[in-house]
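Trainee: Predicted coordinates and the sequence they were generated for:
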Amino acid sequence: MRKFLQDSEREIPASAPKEPSARARMVTERLRQQDARGEVSEGWRAGPTVQDGERRAARKRRRWALLGVPVVIVLAVVAMRPSLLPGDPFGAGGSEAASASPLPAETAAPTGAPASVDPEVPTVARPFAGSPALEWADGAAGIVLPKAAAVGSLSKAQVEQALQQTRKLLIDANLDPATLRGERPETALALIEPRQTDLLRLLNTALSKPDKDHDPLWLFSRFDPHELRLAGDVVKTRGRMTFKAGEQASVVVHADYTFVYPLAHTGQGSTEVARTIVRRVLDVELSDPAKYIVTPGKISLRKYDQEIGNSACDVYDGFLHPQFSTAEPTGTPPTGPTTDPYDRSGDIAADRDEGCGVVSRT
């Protein structure tokens, strides 16, 4: 009780009304006299009127409205294109982040080469900078199979098997890490019909003793692991696969794919990146085992062709050798025409010069 009284006594001086000062009383008296003579508006007594308050509120609303319109526009633009903001406020990364949304799968031959892109220098962190392949699918995701259907005497399931086996062949021959570093592509070889003895003999010789007449690069993508390493863990892929009825109670699968390999030297501290582009066209056949003597689950390789961009000419050691801008050229100087390795609009020319050509970009 005593503490309460003491606290109350302390609070009274702070809260008690204070008598106006002499100056305040003089000002108030003068205003009252002027008001009696009609010289002062009523506002000095009553404070701001309702009308005054509404006018001020309206002015504030107009100011906020004028400010709000550009703010809304800016927010809408940034929402659609956050890259307009300086820096990387959302952690979206650079142009490599665009690869998260690859192009739709290729279902027909394009009408022309991909459009040119900014000539950026590739790095280990951004190995596809400055390349149309930036928007291509990653690895095996780019090998999309068409919907299977029965063909002639072959069922839908048999056609599906031919498509899947072709896909496995492409993956093991061009994307498998072991194959890329020069190891034997066992899965791809095991898919081929064992009755194709001449083909298998040629491939086995090419893998063990490569030379001009036995080149594993005709079917497999390989790099010398003592010389090169993949820059990152992604190979870009684009192409299409179709099928039709063959002449011998069979289905023929046509595959046309381009693979883009970013590479760096294996030396410590090596950061320069070069890209090699390989286009492969295969015709694979699966015959009706009820009408022909074939090995169940195996496919016959009827045709294979390739077009290679940025690799040393006339070097037959079984490996691809990309040219780096800071290194001396290797192999025979190119003598063929200049071509765009990303142009998939036409077929690989059957009568093309056997010599190497010049690529317009990598």
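Mentor: Nice, I can see it. Please read all numbers here as calculations on a predicted model, not as lab measurements.
Trainee: contacts and neighbour counts: CA atoms only from here.
Mentor: Noted.
Trainee: helix or strand for residue 64, which one?
Mentor: Using DSSP states H and E, residue 64 sits within helix 50-80.
Trainee: what's the next secondary structure element after that helix?
Mentor: strand 137-138.
Trainee: by contact count, what packs against that next one?
Mentor: With contacts taken as 3 or more CA pairs under 8 Å, 6 or more residues apart in numbering; DSSP states H and E, strand 137-138 sits against strand 236-245.
Trainee: Next up, a structure to set beside the first:
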Amino acid sequence: MTDNSTRTDLFSPMEMGAIKLANRIVMAPVTRSRYCEDGIPNELHATYYAQRASAGLIIAEATNISPQGRGYAATPGIWSEEQVAGWKKVTDLVHAAGGKIVSQLWHVGRFSSVELQPNGEAPVAPSAVQAEGNTYTVDGFVPVSMPRALETDEIPGIIEQYRIAARNAMRAGFDGVEVHSANSYLLDQFLRDSTNKRTDHYGGSIENRARLTLEVTAAIVEIWGNDRVGIRLSPVTPDAGNTPPDSNVMGLYGYLVDQLNQFDLAYMHFVEGATATTREIPAGVDMDALSARFHGPYIGNNNYDLEMAIERRSEDLIDAVAFGRYFISNPDLVERLRVGAELTIAPGESYYGGGAKGYTDWPKGNY
């Protein structure tokens, strides 16, 4: 075995705002779609996260802020008292194991089905632009539905959904929250000119398209304080409906990062490339230049291995690194990486759905 802690400070403590991390290795938000009746986390979820509490920080799986924000069956929510109580079981067990965990607040926007929406209503979006692809319901996979454009006077209600969810995350015992403005979900749909065709003050210019993400962030900071709020961005990810990147990625995200600096957030979390697929970047886009504009701790994410993380940390391109799929089958990932132990690779069929098998039954390594 090798002691990789002599090669890098990834295994050393750090602070992200008011959140003190035991190391710089982060568990990325990984949707698992385990049985979650009425969006309520249960003892199985608590066990799963507590098993992975050696991560410096756990970013919990994307969590629906409201019934309207829901786009997939078997995903958790944080709008009801029962959901708050379920998440409290999770955070209590993670804290008992010495870990830190934040909630990722999620509204899917257009990537949903009428089968998942209250009263069978159409999903909402910045504009009535149809997404591509299928989503998962209790009856199996169905095509995503045509969305309707939000009226301008409805947008304060969207911000209120985030505000309520942020308060609920605090009541549930989380150490902070992450604003999910990535992966072509609602906030990202407002950012991109490929999905935002509005003519009011939430559409058109870069400043207008960034407005909702900034207003949501401001509302959450009012509740949590700036030092326990992070944000996730994915400037070039085409997921959730094959959403093309913005026509001016550097201009849009450069402006957004500059504006986010006013909040002095706990961290910024970038998907470097296309989520869970490739690190290839379109011509004219420089992810490192964008992340360098942020004044606080930066979490790099997407298809990292340990050697890449060590190299990019040594070049001061990242402050911490997020792993997703490796944490699925390696609950003790931090220690395995530290000693150079072999990593277990989970089969794709274990990613989503089911119960304990492929979820909480992964053993620790021999080292």
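Mentor: Nice, thanks for sending it over. Remember, predicted model here, so these are calculated numbers, not experimental data.
Trainee: TM between them?
Mentor: The TM-score (TM-score structural alignment, normalised by the length of the first structure) is 0.22; 139 aligned residues with a CA RMSD of 7.1 Å.
Trainee: which other helices and strands contact the helix holding residue 64 of the first structure?
Mentor: Contacts defined by 3+ CA pairs under 8 Å, 6+ apart place helix 50-80 of the first structure against no helix or strand at all.
Trainee: In that helix, which residues are buried?
Mentor: Neighbour counts over helix 50-80 of the first structure (16 or more other CA atoms under 10 Å) mark no residue as buried.
Trainee: Compute the first-to-last residue distance for stretch 170-186 of the first structure.
Mentor: From its first residue to its last, stretch 170-186 of the first structure covers 13 Å (CA to CA, to the nearest Å).
Trainee: oh, I was asking about stretch 280-300 of the first structure
Mentor: End-to-end for stretch 280-300 of the first structure, by CA to CA: 16 Å.
Trainee: Assign residue 269 of the second structure to one of the three secondary structure states.
Mentor: Classification of residue 269 of the second structure by DSSP: H, G, I helix; E, B strand; the rest coil places it in strand.
Trainee: cool, and residue 276 of the first structure?
Mentor: Look at residue 276 of the first structure: counting by three-state DSSP, its state is strand.
Trainee: Run a quick neighbour tally on it.
Mentor: 19 (other CA atoms under 10 Å).
Trainee: distance of it from residue 258 of the first structure?
Mentor: 10 Å.
Trainee: Same question for residue 31 of the first structure.
Mentor: Distance from residue 31 of the first structure to residue 258 of the first structure, by CA to CA: 93 Å.
Trainee: ok, the two, which is more surrounded?
Mentor: A count of neighbours by other CA under 10 Å puts residue 258 above the other of residue 31 of the first structure and residue 258, at 25 against 15.
Trainee: Excluding covalently adjacent residues, which one is nearest to the more buried one?
Mentor: Spatial nearest neighbour of residue 258 of the first structure, chain neighbours left out: residue 279 (4.1 Å); criterion: CA to CA, 6 or more residues apart in numbering.
Trainee: Quick check: that neighbour touching residue 308?
Mentor: Yes: using CA atoms under 8 Å, residue 279 of the first structure is in contact with residue 308, at 6.4 Å.
Trainee: Give me the neighbour count for residue 307 of the second structure.
Mentor: Per other CA under 10 Å, the neighbour tally for residue 307 of the second structure reads 10.
Trainee: Assign it to helix, strand or coil.
Mentor: Put simply, residue 307 of the second structure is helix when judged by three-state DSSP.
Trainee: How about the one 5 residues further on?
Mentor: The three-state label given to residue 312 of the second structure by three-state DSSP is helix.
Trainee: Tell me how many other residues crowd it.
Mentor: Using other CA under 10 Å, residue 312 of the second structure has 17 other residues around it.
Trainee: I'd like to know which elements the strand or helix carrying residue 32 of the first structure is packed against.
Mentor: In this assignment (DSSP H and E), residue 32 of the first structure forms part of helix 22-36. Of the remaining helices and strands, none touches helix 22-36 of the first structure by 3+ CA pairs under 8 Å, 6+ apart.
Trainee: continuing past that helix, what's the next helix or strand?
Mentor: Next in sequence after helix 22-36 of the first structure, counting helices and strands by DSSP H and E, comes helix 43-46.
Trainee: Helix, strand or coil: sort out the residue lying closest to residue 166 of the first structure once chain neighbours are set aside for me.
Mentor: The spatial neighbour of residue 166 of the first structure that comes closest, neighbours along the chain excluded (CA to CA, 6+ apart), is residue 284 at 6.9 Å. When classified by three-state DSSP, residue 284 of the first structure comes out as strand.
Trainee: for residue 284 of the first structure, what are its contacts?
Mentor: Going by CA atoms under 8 Å, 6 or more residues apart in numbering, residue 284 of the first structure touches 162, 166, 252-254, 299-303.
Trainee: quick one: buried residues of the helix holding residue 32 of the first structure?
Mentor: Neighbour-count burial for helix 22-36 of the first structure [16+ other CA under 10 Å]: residue 32.
Trainee: ok, how many other residues are close to residue 288 of the second structure?
Mentor: So residue 288 of the second structure, with other CA under 10 Å, has 13 neighbours.
Trainee: what's downstream of the helix or strand containing it, the next helix or strand?
Mentor: Assigned by DSSP H and E, residue 288 of the second structure falls within helix 287-292. Under the assignment DSSP H and E, the closest C-terminal helix or strand after helix 287-292 of the second structure is strand 298-301.
Trainee: list the helices and strands that following strand packs on?
Mentor: In terms of contacts (3+ CA pairs under 8 Å, 6+ apart), strand 298-301 of the second structure is packed against strand 267-271, strand 320-323.
Trainee: Could you check it and say which residues are buried?
Mentor: Using 16+ other CA under 10 Å as the test for burial, strand 298-301 of the second structure gives 298-301.
Trainee: Which strand in the first structure has the most residues?
Mentor: strand 250-265 (DSSP state E).
Trainee: can you pull out the helices in the stretch 151-300 of the second structure?
Mentor: Remark: helices assigned in the stretch 151-300 of the second structure by DSSP state H, counting those that start in this stretch are 155-171, 186-191, 206-209, 211-224, 249-260, 287-292.
Trainee: got JSON lines for those, with distance to residue 95 of the second structure too?
Mentor: Output for those, formatted as JSON lines (distance: least, CA to CA, whole Å):
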{"stretch": "helix 155-171", "distance to residue 95 of the second structure": "14"}
{"stretch": "helix 186-191", "distance to residue 95 of the second structure": "30"}
{"stretch": "helix 206-209", "distance to residue 95 of the second structure": "38"}
{"stretch": "helix 211-224", "distance to residue 95 of the second structure": "19"}
{"stretch": "helix 249-260", "distance to residue 95 of the second structure": "29"}
{"stretch": "helix 287-292", "distance to residue 95 of the second structure": "30"}
